[in-house]
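[1] need a structure here:
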Amino acid sequence: MINFDGKCFSSSKAVPEESLSCLTFLPIHTHHLIAFGGKVSLLESHYFSIMASLRRFRVEIPMHFTLDFFQEQTDLLNNFNKSTPDIQQLSLKFYRKKPPTQEEAVSPICFLMQGNESTWENKTLDLTLYKDHYVFASAYSNLFQTNASLRQLGEVFAYENGFGAALLLNDHKRLVESTHGAVFLIQPDGIQTPALSEGTANTVIRNAFIEFLKKESEIQQFETEIAVFSIQQAEEVFLISSAYGFLHIGQFRKKKFGKEKSVSLRLQFLDYLKNQF
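    Take a look at the predicted model:
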């Protein structure tokens, strides 16, 4: 089931042919949301993140893209599905309706929304390192869409070699993120995560977890530069994204990690998200 530009269809094949032309272009922005019982968590943060990204991609933003619009579109999709999962992962992709031209540089857009049931279950993966290509440590890399293809390449590499996810490095050979979300390392002095200046995708869920640590946890957090060897010095490692949830890491190279602290953090953060409406 999909919501294509405000109308719901059983699949993309049911979308009128004249409307499908925009889907031949690559999406200019992909955004992932989490809904609990049909209500989008962190809606305001998601809204401002979407608007900021669309402005940077120089497109014509419809006036009806208001704060409540994306909640209304979620309701529309769930009503069409005749079901509302307890935890739902929503994928929202924005496309240009036509390519930019010299006469009309700023083009109108359409969107495609899809929803899948999510569990945020206690899942553990083993990690590998993807080194074929690097993320540039720049503000452009903070946009989620910028390195989408690189993450996909890293994901395929991990799966082909029997791993659950892969770590990505920036052009300074430092840790930047993973194929499955932001990376957090539990060290003796606190929790570390790569800083935005390292090229990390500036996602709402990453920022929400950092804010959660500041408000709800006594654990100190650091956004910093992280060398690859620091990963093996960590007590625990976990990944967070709206698309994949909260993933515990069991092993990286020869180092095996515990997950006692991160299991507790996962449950606390899940409760925190359920109250962010």
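
[2] hey, let's count contacts and neighbours off CA atoms from now on
    Will do.

[3] for the longest strand seen in the chain, packing partners?
    Assignment by DSSP state E gives strand 123-135 as the longest strand of the chain. Applying 3 or more CA pairs under 8 Å, 6 or more residues apart in numbering; DSSP states H and E, one finds that strand 123-135 contacts helix 148-160, strand 165-170, strand 245-252.

[4] adding mean neighbour count, write these out as TSV.
    Converted to TSV, the helices and strands packed on strand 123-135 look like this (neighbours: other CA atoms under 10 Å):
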stretch	mean neighbour count
helix 148-160	17
strand 165-170	25
strand 245-252	22
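
[5] of these, which is nearest residue 190?
    The closest of the helices and strands packed on strand 123-135 to residue 190 is strand 245-252. By CA to CA, the value is 16.9 Å.

[6] show me what the closest one is packed up against.
    Using 3+ CA pairs under 8 Å, 6+ apart: strand 245-252 touches strand 123-135, strand 236-241, helix 260-273.

[7] helix, strand or coil for residue 137?
    coil (DSSP: H, G, I helix; E, B strand; the rest coil).

[8] show me the contacts for the residue lying closest to it once chain neighbours are set aside.
    In this structure, residue 137 finds its nearest non-sequential neighbour in residue 199, 4.1 Å apart by CA to CA, 6 or more residues apart in numbering. Taking CA atoms under 8 Å, 6 or more residues apart in numbering as the criterion, residue 199 is in contact with 135-142, 170, 176.

[9] list the contacts for residue 240?
    180-183, 205-206, 246-247.

[10] what's the burial count for residue 131?
    13 (other CA atoms under 10 Å).

[11] surely it touches residue 172?
    No. Counting by CA atoms under 8 Å, residue 131 does not reach residue 172; the two are 11.8 Å apart.

[12] which residues touch stretch 209-224?
    189-196, 269, 272.

[13] separation between residue 255 and residue 37?
    39 Å (CA to CA, to the nearest Å).

[14] another sequence for comparison is provided below:
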Amino acid sequence: MINFNGSFLEKSTTFFNAENRAFKYGDALFETIKVFNSRVVFLEDHYFRLMASMRMLRMEIPMSFTLDFFESEILKTVRENKLTNARVRIIVYRGNGGLYTPINNSVQYLVEASMLQVEKKASYTVDLFKDYYCYSGLLSTIKTTNKLTNILASIYASENNLNNCILLNERKFVAEAINGNIFIVVDNKIKTPPITEGCVKGIVRKKLIDILSKNPNYNLEETPISPFELQKANEVFITNTIIGIQSVTKYKKSNYKTEVADELKEELEVLI
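    Next up is the predicted model:
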């Protein structure tokens, strides 16, 4: 069952029409959220990121869109699907009508929940995706439904037996992975691209930065990363809301360790 503006419908229900702006223009935002033991993980972070993104896109935020409402709609959808652990996706999109210029800035929302499946792979190979680039502007930092670069990179990964691809920005610096933020470990330094490089403002990225800022064993640097630096790294790992931390084991001729990532996974689990 899906939650469409507070009403539950079968997933097979047709409820979009030709005026839908998410379909016509990608005029929509989404959040992917983990629910664990019937609790929304990092609830406030997801809520405030969505509200900030709606403001950036000049969407009208209804007075009813409170933190409590956000949590309630997620958990109602999870319960309706008879789940306690779930992968939830909430989409907010501008109301129907208009060409590039909307008729109004009111919004509708859709919440869907599926069984939570977290598969962390022991062997994980990545490569660069160089056919198209991310734009290192503010719009790249929010989760819009315009994800053509990620889709094409996913197809490339599938065709080349890769687990993931690293996306570059227009200056050919590392931006992120297809489905998450990227970190590299060089001795006691842990580096991740700053938001200005075009990466999404990841929730787990934010949590790891908080963890590392208090850890005296590592020096965190938010700094541009060139593809050449990937080959010199001791470790590379990818973060996202669902999987947490996924270690990369191979990139081109480089084989990586996983010790630092394993240590950080334990600290992250405490927060979850």
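
[15] what's the TM-score here?
    Superposed pair, TM-score by TM-score structural alignment, normalised by the length of structure 2: 0.89. Supporting alignment: 270 aligned residues with a CA RMSD of 2.5 Å.

[16] most remote residue from the middle of structure 2, which is it?
    For structure 2, the residue at maximal distance from the C-alpha centroid (CA atoms, centre = their mean) is residue 103, at 29.5 Å.

[17] now the contacts of stretch 209-224 of structure 1 in CSV, with secondary structure, distance to residue 53 of structure 1 and neighbour count?
    Listed next are these as CSV, based on DSSP: H, G, I helix; E, B strand; the rest coil; distance: CA to CA, whole Å; neighbours: other CA atoms under 10 Å:
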residue, secondary structure, distance to residue 53 of structure 1, neighbour count
189, coil, 34, 10
190, strand, 31, 12
191, strand, 28, 20
192, strand, 26, 22
193, strand, 22, 22
194, strand, 21, 23
195, coil, 19, 19
196, helix, 15, 18
269, helix, 26, 18
272, helix, 25, 15
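
[18] check the offset of the helix or strand encompassing residue 211 of structure 1 from the chain's centre.
    Using DSSP states H and E, residue 211 of structure 1 sits in helix 204-216. Its chain's average C-alpha position is 14 Å from that of helix 204-216 of structure 1, according to CA atoms, centre = their mean, to the nearest Å.

[19] how about the contacts made by residue 58 of structure 1?
    106-107 are the contacts of residue 58 of structure 1 under CA under 8 Å, 6+ apart.

[20] now do the strands in the stretch 1-150 of structure 2.
    2-4, 7-9, 28-36, 39-40, 86-94, 107-115, 125-134 (DSSP state E, counting those that start in this stretch).

[21] could you check how far residue 76 of structure 2 is from residue 268 of structure 2?
    26 Å.

[22] try residue 225 of structure 2
    Where residue 268 of structure 2 is concerned, residue 225 of structure 2 sits at a distance of 24 Å (CA to CA).

[23] and what of residue 218 of structure 2?
    16 Å.

[24] can I get the contacts of residue 240 of structure 1 in JSON lines including distance to residue 22 of structure 1?
    Output for the contacts of residue 240 of structure 1, formatted as JSON lines (distance: CA to CA, whole Å):
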{"residue": "180", "distance to residue 22 of structure 1": "27"}
{"residue": "181", "distance to residue 22 of structure 1": "28"}
{"residue": "182", "distance to residue 22 of structure 1": "30"}
{"residue": "183", "distance to residue 22 of structure 1": "34"}
{"residue": "205", "distance to residue 22 of structure 1": "28"}
{"residue": "206", "distance to residue 22 of structure 1": "30"}
{"residue": "246", "distance to residue 22 of structure 1": "33"}
{"residue": "247", "distance to residue 22 of structure 1": "34"}
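
[25] looking at those residues, spot the one nearest residue 41 of structure 1.
    Using CA to CA, the contacts of residue 240 of structure 1 come closest to residue 41 of structure 1 at residue 205, 9.8 Å.

[26] that closest one against residue 244, yeah?
    No. Contact criterion CA under 8 Å: residue 205 of structure 1 and residue 244 do not qualify, at 11.0 Å.

[27] who has more neighbours out of those two?
    residue 205 (24 against 16).

[28] who touches the more buried one in this structure?
    240-242.

[29] if we take those, which one ends up nearest to residue 10 of structure 1?
    Nearest to residue 10 of structure 1 among the contacts of residue 205 of structure 1, with distances taken as CA to CA, is residue 242, at 23.7 Å.

[30] thinking again about what came up before, just give me the mean distance for the helix holding residue 211 of structure 1 relative to structure 2.
    Using mean CA distance after the TM-score superposition for structure 1, helix 204-216 of structure 1 ends up 2.2 Å from its aligned counterpart in structure 2, as a mean over the superposed pairs.

[31] can you get me a residue count around residue 118 of structure 1?
    Applying other CA under 10 Å, I find that residue 118 of structure 1 has 19 neighbouring residues.

[32] in this structure it contacts residue 90, no?
    No. Residue 118 of structure 1 lies out of contact with residue 90 (CA under 8 Å); the separation is 9.5 Å.
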